[in-house]
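>>> Next come a sequence and a model predicted from it.
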Amino acid sequence: MFRTLPFPFPDGRFPRSLGAVVQRTVAEGALPALVVAHDSEGCWLIGDGVNDPNEPGACAVYGIVHIAEDDPTLHETAGLRPGFAAYRDGPGQPWSIEPFAYEDEAAEG
């Protein structure tokens, strides 16, 4: 599993070998993915949009394709450019795209 891969992805879908930092609540199916971020360094993050992903043990690295198998709408975000995030209000809702920066980066800028 790789942390970053050449982007854009050839078929517009997440590659099998791409890993992402995913909140356990999403990975375990307790909550839906409401946030997908592609940070400026090329890393991918998937969160529930509710709980603090910075809490100890809140996240782990998973194959992003495996997460998308449970929620195929995540593939809609595979074209997200670095430095942007997709947000939605609930499963099946449309994604809205916004610039993304970590809190400490936003405070510096």
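Everything's here; your move. Residues are numbered from 1 along each chain as shown.

>>> Every contact and neighbour count from this point should use C-alpha atoms.
Fine.

>>> Just confirm P94 contacts R88, I think it does.
Yes: with the criterion set as CA atoms under 8 Å, P94 and R88 qualify as a contacting pair; they are 6.1 Å apart.

>>> Which one's more surrounded, those two?
R88 (17 against 13; other CA atoms under 10 Å).

>>> Double-check the more buried one against V35; I have them as touching.
Yes: in this structure, R88 is within contact of V35 by CA under 8 Å, at 6.8 Å.

>>> the helices in this structure, which residues?
Along the chain, the stretches classed as helices by DSSP state H are 24-27, 64-70, 103-108.

>>> Which of the ones you listed sits closest to P56?
Relative to P56, the nearest member of those by CA to CA is helix 24-27, separated by 11.1 Å.

>>> put this beside the first:
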Amino acid sequence: MNSAEMDRHIPFPFPGGAFPATLGAVVQLTVLHQVEPARLVVHDIDGDWAIGDGVNDPNLPDACVATHIAHALTLDPTLAALATLPPGHMAERASPADEWQISAHSYDL
């Protein structure tokens, strides 16, 4: 498989409880550029993944990018524990020193 390939949907649960290398996610650039830590991870009901800083608006133009989730994992290995986060759930924390808090997720319409 080409390492540049990015998959949006990979059957869940993931083998071995680990994020697949080709899994894509929408990640806030503040997290990728290490301006802010990851404080929010969403695994939405459709199976999509998103990682945000939890403080800046991810909906602003050019705030996020689709990339391999592995890039975020390299910057923050604690994200690996969330590979078993079920669809329709999110994990939040106030800081990297805090435990992830899991709750149901839905998009506000």
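That came in fine, so what should we check first? From a predicted model like this one, the values you see are computed outputs, not experimental measurements.

>>> okay, the helices of the first structure, which one's buried deepest?
Of the helices of the first structure, the one with the most neighbours on average (mean count of other CA atoms under 10 Å) is helix 24-27, at a mean of 21.

>>> Pull up the aligned stretch in the second structure for it.
Residues 29-32 of the second structure are where helix 24-27 of the first structure aligns, taking TM-score structural alignment as the criterion.

>>> Do you have the strands of the second structure handy? List them.
Using DSSP state E, the strands of the second structure run over residues 24-28, 40-43, 49-52, 64-68, 89-92, 101-104.

>>> Can you add mean neighbour count and give those strands back as JSON lines?
Putting the strands of the second structure into JSON lines (neighbours: other CA atoms under 10 Å) gives the following:
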{"stretch": "strand 24-28", "mean neighbour count": "25"}
{"stretch": "strand 40-43", "mean neighbour count": "24"}
{"stretch": "strand 49-52", "mean neighbour count": "23"}
{"stretch": "strand 64-68", "mean neighbour count": "19"}
{"stretch": "strand 89-92", "mean neighbour count": "20"}
{"stretch": "strand 101-104", "mean neighbour count": "14"}
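
>>> Quick one: closest of those strands to L79 of the second structure.
The closest of these to L79 of the second structure is strand 40-43. By CA to CA, the value is 8.3 Å.

>>> mean shift between that closest one and the first structure?
Strand 40-43 of the second structure: mean distance to aligned residues in the first structure after superposition is 0.3 Å, counting by mean CA distance after the TM-score superposition for the first structure.

>>> which residues are in contact with that strand?
48-54, 85-93, 105 (CA atoms under 8 Å, 6 or more residues apart in numbering).

>>> How about stretch 75-95 of the second structure?
In this structure, residues lying in contact with stretch 75-95 of the second structure by CA under 8 Å, 6+ apart are 13-14, 17-19, 32, 34, 37-47, 54, 72-73, 99-106.
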